[in-house]
Structure formats: structure tokens, C-alpha cells
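[1] what follows is a predicted protein model with its sequence.
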Amino acid sequence: MNIKAIIFDMDGVIIDSEPAWQAAELAVFNQLGLHLQPTDVEQTIGLRIDQVVDYWQQRKPWQPYNNQQTAQDITAKVVAYISEQGQALTGIEQALKWSKENGLKIGLATSSPRYIIDAVLEKLQLNNTFNAITSAEHLPYGKPHPEVYLNCASALNVNPQHCIAIEDSFNGLVAARAANMQTIAIPEARFAHESTWSIAHHQLKDANTISSTLTAYYHLG
């Protein structure tokens, strides 16, 4: 198959921010009296933050309920973490460089709001890296709905069939598959053994082997 573009998820792929999201969610939700555990917030990895808030409101309702304010309280903590100690994940800088050198268009498709995207790009000095950036922030549905990936492919002017998506979450992987893209899953090590990753076309330990995987299995450009 001919691959013309590579589309990266952001949280958990470009930057190691998933622990920050989980810590922020635990802090805010438990202040509201939900008494969540770390394993609880792992259930919503990859969902848009307003969907996460709604998820817990449906299961452990609290009052007064203000989805927007709760989401803002969580994302403010995440932005602070990114600005202070955010780091690129292993191999991602090399993968981005390799993609550009091999003539692939580079996209970013994320559930995160724009101000978190900007914080990540600024912190990692990636402001001029991506040919297209799409967020599910204002879409009717976030991941696992495929729209954010379809929008990114459209912005890149590449047929989704000629895109490969890099994901760390099952919700994101479902979105990319539904968009009819090729997929690479790079799950967190403690989840890597789970059978759910079998829907990915390839599963890698980290981004260091993205280039060799694409070279071995696909025609580029």
C-alpha cells in the first residue's frame, strides 16, 4: 500500500502527558466527591475531556454539575504540567524527522483543545513541524468517532487510505480504523499485553521503530 501521510495522536504519542491527565482528573473529580482510583480514570484514555466529565457524571452524578468548568479545571492542571515538565516520548523526534525526510506529509489529530496543543508545540519546539493540525474540541463527537482523523486527511489533501495513524489509546485506534487508515499502536507498556491492540495493523514498543516498520511494509510517497 502506498503511504503519503503519517498522522500522529498527541497525548501519549508526541508527549508523555497521559499521567498528567490522569492525575488532574483524579484531583478534580475527587474534590467533587467521586472517590475515583487510578484504574478508574484509565477507562477514559483517548476521550475528549468533556466526554470524560460526562462519562463520570452519568456513573457518579454530582451537583452542581458544570461540564465546562470541570473540564477547564482539569485542563488547567494539564497545561501547567506540560509547561513545567513536558517531554517528548521516546523516538518521536526521530520519527518526525524521518517522516519529513522521506516526503511524507505530517498531521496531528487530537482530542485535546487548541490551547493544550499550543502548549505542547511550544514546549517541544514543534511549531513548524505539522502540515495539518486538527482537534476534536468543537466536533459533535470526539474519538472513537473518526471525524478528527478524516478532517486531518482532508486538510493534508490525502486520501485516508493512504494515511497511517499513530495511536496509544484504544479509543483513538478505533477512530483511525473507522477512518479507513492504516494504524500503528504504541500502547503504554503496562497495557501492551492486552488483546484489544490486535485491531491495529502494527503494534510497536515505541516510536524508534516507526521508520523501519513503514519501510518494511509500505511503499512511501
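    Now that the structure is in, tell me what you want to look at. Numbers count the residues shown, from 1 in each chain.
[2] please count neighbours and contacts with C-alpha atoms only from this point.
    Noted.
[3] just give the number of residues close to residue 155.
    The number of residues packed near residue 155 is 14, by other C-alpha atoms under 10 Å.
[4] wait, what's in contact with it?
    Residue 155 makes contact with residue 132, according to C-alpha atoms under 8 Å, 6 or more residues apart in numbering.
[5] where do the helices sit along this protein?
    According to DSSP state H, the chain carries its helices in the segments 18-31, 38-41, 49-59, 67-85, 92-101, 114-124, 147-156, 170-178, 210-217.
[6] please convert the ones you listed to TSV, extending it with distance to residue 7.
    Rendered in TSV, the data for these read as follows (distance: least, C-alpha to C-alpha, whole Å):
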stretch	distance to residue 7
helix 18-31	19
helix 38-41	26
helix 49-59	21
helix 67-85	21
helix 92-101	10
helix 114-124	15
helix 147-156	8
helix 170-178	9
helix 210-217	12
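[7] of all the ones you listed, which one is nearest residue 10?
    With respect to residue 10, and counting by C-alpha to C-alpha, the nearest of those is helix 114-124 at 8.0 Å.
[8] so which other helices or strands are in contact with the closest one?
    helix 67-85 (3 or more C-alpha pairs under 8 Å, 6 or more residues apart in numbering; DSSP states H and E).
[9] and for the helix it packs on, what's in contact with it?
    So helix 67-85 is in contact with 17, 20-21, 24-25, 28, 49-50, 53-54, 116, 119-120, 123, going by C-alpha under 8 Å, 6+ apart.
[10] which one of those residues sits closest to residue 102?
    Distances from residue 102 to the contacts of helix 67-85, taken by C-alpha to C-alpha, are shortest for residue 120, at 24.3 Å.
[11] before we move on, the earlier item: so for residue 189, which of the helices of the chain sits nearest?
    With C-alpha to C-alpha, the closest approach to residue 189 among the helices of the chain belongs to helix 18-31: 12.7 Å.
[12] next, the one to line up against it:
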Amino acid sequence: MTRMIHKLAGLIFDMDGVLVDSNPFHLDKWMALLNEHGIEFDPAQLPEQILGQRNDTALRFFFGDKLSAEERRRLIEELEEKFRRAFRSHARPLPGLEPLVVEGHRAGIPMAVASSAMAKNVEFVVEALGFRRYFKALVNGDEVSKPKPDPEIYLKAARLLGAKPQSSVAFRHEMRRNRVKFPRFRASLANPGRSRGRKFHGTEPAPP
């Protein structure tokens, strides 16, 4: 990546599991919510069911149609406020991330965050890392119509950067359900689903 970075038109990063190891905190907040409401769940399956999903999608999965729109909104606000309080003192970049972001910034490569999280959380994490000055665009899950693993959010980020996808690299958090190719990007680098202590790895070069 270091050798090719100066040739890139854009760098686009997922947030949870890519910028930061926040997923354990998301799992904790969901387990607390489900236990509070007496909803049975399999802890081993929970990461696949909630990580990378929009909150309203996950709420419908577990609660069905029992919640009104206002109840869903209130629960989402409570969930994310709990997350921000718990994660604030733990916000630090994953290994290998900061040198890459700094190098991209010095090389003049526009960079973006593309996350399914709500806008308030994206701003919170980027600000907590002290990385806001590095990113030209922050795209959240409410700004796209198709959820991940569809690449719409990454393509929107590329448009905001003014970068062609085929000349850009997307860094994404990968779960079993979203192991898909990103053929329109020069490369897609996938972080492992369990990201603690691991560096970016794995590439899917775009076809020539």
C-alpha cells in the first residue's frame, strides 16, 4: 500500500472495525437492550445480526413490528448515547491505521469515512481520534438507500471525493454475510470480523 498510495485517487474507510475496535461496545449495548426486553438471542450469532447493520434494521429483526416509529427512534438514541459514553475513553485507531491516514494526507489524497452508523456517531468517533482534518467527507447510513454489503455507500463517498472508484481503495469491515467483491474499486481491503489487535489485510484487486 505504501508504494502505491501516491497513485490513488481516493481512500475510503469503514468506521467500526476499521478505524476503531468499537464492535465489542456495540455488542455490549445490544446484549443489554435485548436482555432488558426479555428477547432471546444467540451471543455467537449476534455479531452477524447487528454489526454493520443500521439500527432500525436490527430493531426490526429482533422486535418485528412491535415498535412504533417513535419507539424505534427513542431506543436508537438511547443505544447510541450508551455507546458514546462507554467508548469515549477507549477511542484509539486500530494498529497500522494512523500511519496510513497521515501518509495519505501528506500525499494529498482525498479520504472519506463510509459507515452505516448514524451521523452523530461518525462525527463522534472521527473527532475522538483527532482525525477530522484528514477526511474530506463523512458518509453515514442515513444517506444511502441500500445497506451494506451493497457498495452504494462507498460509491457515494467516492463521488463526494471527486475520485473514480477504479482509482480508489475501500477499506471495509467484513462479516461472513458481506464477503462480496467490489469490482468497481481498484482494490477492496477487508479487515477481519474480529479486528482486535490485527492490521489491515487481504486485497481484492479490480479487474484490469
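    Thanks, I have it. Source: prediction; values computed, not measured.
[13] and the TM-score between these chains?
    Once superposed, chain against chain, the TM-score is 0.81 (TM-score structural alignment, normalised by the length of structure 2); 196 aligned residues with a C-alpha RMSD of 2.9 Å.
[14] circling back to that earlier point, what subset of the contacts of helix 67-85 of structure 1 is buried?
    If you count burial by 16 or more other C-alpha atoms under 10 Å, the buried members of the contacts of helix 67-85 of structure 1 come out as 17, 20-21, 24-25, 28, 49-50, 53-54, 116, 119-120, 123.
[15] need the contact list for the equivalent of residue 171 of structure 2 over in structure 1.
    Taking TM-score structural alignment, the alignment pairs residue 171 of structure 2 with residue 166 from structure 1. Taking C-alpha under 8 Å, 6+ apart as the criterion, residue 166 of structure 1 is in contact with 6, 7, 8, 9, 13, 183, 184, 185, 186.
[16] swap in residue 105 of structure 1?
    When the contact criterion is C-alpha under 8 Å, 6+ apart, the partners of residue 105 of structure 1 are 4, 5, 6, 99, 130, 131, 156.
[17] the first one matches what in structure 2?
    What that stands for is residue 4 of structure 1. In structure 2, the position corresponding to residue 4 of structure 1 is occupied by residue 9, as judged by TM-score structural alignment.
[18] count of residues packed around its match?
    Residue 9 of structure 2 is flanked by 21 other residues according to other C-alpha under 10 Å.
[19] next up, the contacts around it.
    If you count contacts by C-alpha under 8 Å, 6+ apart, residue 9 of structure 2 has them with 109, 110, 163, 164, 167, 168.
[20] of those residues, which are reproduced in structure 1?
    For both residues aligned by TM-score structural alignment, their matches' C-alpha atoms under 8 Å, a contact is called conserved when the aligned residues also meet in structure 1; among the contacts of residue 9 of structure 2 this holds for 109, 110, 163, 167, 168.
[21] now the third one: closest residue in space that isn't a chain neighbour?
    In space, not counting the residues next to it along the chain, residue 163 of structure 2 is nearest to residue 9; the distance is 5.3 Å by C-alpha to C-alpha, 6 or more residues apart in numbering.
[22] distance of that neighbour from residue 165 of structure 2?
    Counting by C-alpha to C-alpha, to the nearest Å, the separation of residue 9 of structure 2 from residue 165 of structure 2 is 8 Å.
[23] how about residue 191 of structure 2?
    Between residue 191 of structure 2 and residue 165 of structure 2 the distance, using C-alpha to C-alpha, works out to 19 Å.
[24] quick one, which of those two is more surrounded?
    It is residue 165, of residue 191 of structure 2 and residue 165, that has more neighbours when counted by other C-alpha under 10 Å, with 26 against 22.
[25] would you confirm that that one contacts residue 155?
    Yes: applying C-alpha atoms under 8 Å as the test, residue 165 of structure 2 and residue 155 come out as touching, 6.8 Å apart.
[26] ok, now which residue in structure 2 is the farthest from the centroid?
    Farthest-out residue of structure 2 from its mean C-alpha position, per C-alpha atoms, centre = their mean: residue 38, at 28.4 Å.
[27] nearest residue to the middle of structure 1?
    Averaging the C-alpha coordinates of structure 1 gives a centre point, and the residue nearest to it by C-alpha atoms, centre = their mean is residue 9 (3.5 Å).
[28] circling back: now the corresponding residue of structure 1 for the residue farthest from the centre of structure 2: closest residue in space that isn't a chain neighbour?
    Pairing criterion TM-score structural alignment: the partner of residue 38 of structure 2 within structure 1 is identified as residue 33. Residue nearest to residue 33 of structure 1 in three dimensions, not counting chain neighbours: residue 62, with 7.8 Å by C-alpha to C-alpha, 6+ apart.
[29] thought that neighbour was touching residue 30?
    No: distance between residue 62 of structure 1 and residue 30: 10.9 Å, which falls outside the contact criterion (C-alpha under 8 Å).
[30] I am finished for the moment; much appreciated.
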